[in-house]
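[1] I'd like to go over a predicted model; first the sequence, then the structure.
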Amino acid sequence: MAIFDTFGISGSGLMVHRKWLDAVSDNISNINTVTRTNENAFQERFIVAQSVDYGSGNGGVRVARAEFGDAEGRMVYQPDHPLADADGYVKYPDIDLSDQMTQLMMAQRGYQANLAVVERATSAYQAALQLGKG
């Protein structure tokens, strides 16, 4: 493991957790997006992470792909809504707010942990440079 691999590994973790945070915030912001019953509902987005060179000590992690939730959504009876069909139904995304808040907390904690590693490694490397000056 090279001396600066810590930055690469933690940096890749920061990127994955940022993308995860972006996906969760997009899901939360669209939780009340209404569509017509003959259209697809907003699809919840999931980020799938994958390790890079697992076990080698110099890989990190990357976003493998994004997956999407069900486009069927859930039907809600709202006859006064301008997008309601003849029977008075509209379609909402099938997104659970409590699940999204849990995902948000996990992504935030992961981001904070990776950022702490970068900050501590920076401090350690700066301290090592100061030893050479003395």
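    Cool, the structure landed.
[2] CA atoms for contacts and neighbours, from now on please.
    Will do.
[3] quick one: the strands in this protein?
    45-51, 61-68, 74-77, 89-92 (DSSP state E).
[4] which one is the one residue sitting closest to the centre of the chain nearest to, not counting chain neighbours?
    Nearest to the geometric centre of the chain sits W20, at 1.0 Å (CA atoms, centre = their mean). Once flanking residues are discounted, W20 sits nearest to I47: 5.8 Å by CA to CA, 6 or more residues apart in numbering.
[5] one more structure, for comparison:
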Amino acid sequence: MITQGIFGAIDISATGLSAQRRRINAVASNIANVDTTQTEEGGAYKRKRVVMRAKKADRPFRITLDAEANKLARTDRAHFPQMESRVSEMAGAGVETNEFSEEPAAPRLVYDPSHPDADENGYVALPDINIVTEMVDMIAASRAYEANVTVIGAAKDIVMRALDI
């Protein structure tokens, strides 16, 4: 997906909003299951994390820029000196979050012989989830979400100003 042109920032930030929403959902699931001792797969709940990958555009940034950007007229060779270096990286297209991963951490063993899921030695296997870490992840995801909303607002303002011209 090439996200160039006037709505490029909005398209890219929309993928960021979706990614951070999934991240917050994973944190909520982890917090909700902090004491879950049995899952459908058997054993204690395992902490979930969102796997995020940068989306790549289909063509190099320079080709996209040459094809899509407004071209400036060069009437004098001194006005716009030719840049020797060429940009060869791919144009960014946002972020992908198509999968969750489960942390392979061993469960935390807590001695509670009265618990129905306690083993023969009285230990209960609880998820290895740290509430403080989850809260920090939630705050970071929330701030990233807010930053993407701000970018969309700024891009919207630019579009509105362009329409006023």
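    That came through, no problem. Every value quoted in this text rests on a predicted model; they were computed, and no experiment measured them.
[6] TM value for the aligned chains?
    The pair, once superposed, lands on a TM-score of 0.85 when counted by TM-score structural alignment, normalised by the length of structure 1; 129 aligned residues with a CA RMSD of 2.0 Å.
[7] in the longest helix anywhere in structure 2, what's buried?
    The residue-count maximum for a helix in structure 2 (DSSP state H) belongs to helix 131-164. Neighbour-count burial for helix 131-164 of structure 2, counted by 16 or more other CA atoms under 10 Å, picks out 134, 137-138, 141-142, 144-145, 148-149, 151-152, 155-156.
[8] could I get the residues you listed as a markdown table with distance to R62 of structure 2?
    Converted to a markdown table, those look like this (distance: CA to CA, whole Å):
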| residue | distance to R62 of structure 2 |
| --- | --- |
| E134 | 40 |
| D137 | 36 |
| M138 | 37 |
| A141 | 32 |
| S142 | 34 |
| A144 | 28 |
| Y145 | 29 |
| N148 | 25 |
| V149 | 28 |
| V151 | 23 |
| I152 | 24 |
| A155 | 22 |
| K156 | 25 |
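[9] out of those residues, which comes closest to P127 of structure 2?
    Taking CA to CA as the measure, P127 of structure 2 lies nearest E134 of the buried residues of helix 131-164 of structure 2, at 12.8 Å.
[10] if we can go back for a sec, what do we get in structure 2 for the residue nearest to the centre of structure 1?
    In structure 2, W20 of structure 1 lines up with R23, judged by TM-score structural alignment.
[11] ditto for A121 of structure 1
    Aligned by TM-score structural alignment, A121 of structure 1 pairs with A155 of structure 2.
[12] how near is N40 of structure 1 to K91 of structure 1?
    For N40 of structure 1, the distance to K91 of structure 1 equals 8 Å [CA to CA, to the nearest Å].
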